[in-house]
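# Need a 3D model of the following:
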Amino acid sequence: MIPLALLMICVAYLFGSLSSAVVICKAFSLPDPRTAGSKNPGATNVYRIGGRIPALLVLVMDILKGTIPVYSSYFLGLDPVLLGLVAIAACLGHIFPLYFGFKGGKAVATAFGAMLPIGLDLAGLLILSWVIVVFLTGYSSLGALVAVSLAPLFTWLIKPLYTVPVIMLSLLIILRHRDNIKRLVSRSEGKIWDKGNTKE
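The predicted structure is shown next:
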């Protein structure tokens, strides 16, 4: 079991290291998301610099980077804690991508994808939480922080067995957003519809 888990953790990291934002921006002849807009290679920044279609493609690819390794590991029989480590590896690949100089994004969509195998009810609650916060405030980062903070509670109510790995994943995403938290407190965080060199 341990050798299989180590293999899947490595696969998840390598899978997560494929920067969807960079690949899609190159395909659409858009500026490099690491040097344009908020300089964050994620779907929100791609939306700012390229519009809905490229951003949607980035979002789908980033979600799949979490879903495919975790779902595969689940079918291979890994226990919940090991599934949590696979999910974290996929997110770490997104945050520190091997193929792109270890400079990646926030891994929110990848974390969402990693939680997706738990159930569509969890996915729906996470999306609803994000949408409500973004609709009320305009801050994508705040929506992500609220959603991942609620994720362990939602998981405990839906499938308690997976609460610990979801807590692990949520803590990673919150830690990755520490700069966003500081900007939110100081009210200098960029909103989702802001254009130009905004902070994200």
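
# From now on I want contacts and neighbour counts done on CA atoms only, so please keep to that.
OK.

# residues of stretch 45-62 that come out buried?
Neighbour counts over stretch 45-62 (16 or more other Cα atoms under 10 Å) mark 45-50, 54-59, 61-62 as buried.

# Need these in TSV (columns: secondary structure and distance to G37).
TSV is the format used below for the buried residues of stretch 45-62 (DSSP: H, G, I helix; E, B strand; the rest coil; distance: Cα to Cα, whole Å):
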residue	secondary structure	distance to G37
N45	helix	6
V46	helix	8
Y47	helix	10
R48	helix	7
I49	helix	6
G50	helix	10
P54	helix	15
A55	helix	13
L56	helix	17
L57	helix	18
V58	helix	16
L59	helix	17
M61	helix	20
D62	helix	19
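
# one more to line up against the first:
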Amino acid sequence: MLTTFFILIAAYLVGAIPTGVILTRLTGGEDIRKTGSGNIGATNVYRTAGRKLGIITLLGDALKGLLPVLTVSLCFPADTTLIALTAAASFLGHCYPVYLGFKGGKGVATALGIFLVLSPLSVLLAVFIFAGLVWKTRYVSLGSISAAAAMPICILLLGNDTAIFTGALFISAIIIWRHRENIDRLIRGKENRFKA
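I've put the predicted structure just below:
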């Protein structure tokens, strides 16, 4: 029980590392929370601080989801409940980071890292959905919401166990919830389109 507690705390603290904030500060840029959409994630960094920092932020945010889940998967491969809880903890760290007063990102890149460990084939299917929608509509938010909604379905169809499916459902629901303002803007036709 104590081991599980420390694993989950460690996963949360790794997930809470604010990659975008750190990178923009290190490069002399302004606080990412005070520019663009105010979000700390890769899309806002890309739009306000440039392509290179946006891509590095994406990779960093994905890694902080991937590494804790991969570590636990290798150390406790049969304990899918612990693996799913670790995934949830690192994801919540990104969305509600203690280092930033619990005001974090929307979790898409961190979820990507998590799902690459939990179900790589599901990620492939979700990436097709994301890329197709962003290419067609130029709305990153629509692609993110749709891919998040598809992930638990893909995981279920590919035969993963109940704990992994439940973890995926939890993560996907929070991603969609954290995009509620984007959903409102999409409905009103006010959402910003992505410019490559």
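
# between the buried residues of stretch 45-62 of the first structure, which is nearest V146 of the first structure?
Checking the buried residues of stretch 45-62 of the first structure against V146 of the first structure by Cα to Cα gives L59 as the nearest, at 18.6 Å.

# Could you report the separation of the closest one from S19 of the first structure?
11 Å (Cα to Cα, to the nearest Å).

# And for A36 of the first structure?
Noted for A36 of the first structure: a distance of 15 Å to S19 of the first structure, by Cα to Cα.

# if you count what's nearby, which of those two comes out ahead?
S19 (26 against 18; other Cα atoms under 10 Å).

# quick one, helices of the first structure?
2-16, 20-27, 43-50, 52-75, 80-95, 108-115, 120-137, 140-158, 163-176, 178-186 (DSSP state H).

# Of those, give the one that comes closest to W193 of the first structure.
W193 of the first structure lies closest to helix 43-50 among the helices of the first structure, at 7.0 Å (Cα to Cα).

# Can you name every helix or strand that that closest one contacts?
For helix 43-50 of the first structure, the elements it packs on are helix 20-27, helix 52-75, judged by 3 or more Cα pairs under 8 Å, 6 or more residues apart in numbering; DSSP states H and E.

# Dump these into a markdown table; add distance to F112 of the first structure as well.
Converted to a markdown table, those look like this (distance: least, Cα to Cα, whole Å):
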| stretch | distance to F112 of the first structure |
| --- | --- |
| helix 20-27 | 15 |
| helix 52-75 | 6 |
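
# can you tell which of the helices of the first structure is closest to I192 of the first structure?
helix 140-158 (5.7 Å).

# in the closest one, what counts as buried?
Using 16+ other Cα under 10 Å as the test for burial, helix 140-158 of the first structure gives 140-152, 154-155.

# what's the answer for stretch 107-122 of the second structure, then?
Neighbour counts over stretch 107-122 of the second structure (16+ other Cα under 10 Å) mark 107-119, 122 as buried.

# Repeat that for stretch 16-26 of the second structure.
A16, I17, P18, T19, G20, V21, L23, T24.

# Can you pick out the most distant pair from those residues?
Farthest apart among the buried residues of stretch 16-26 of the second structure by Cα to Cα are A16 and T24. That separation is 16.3 Å.
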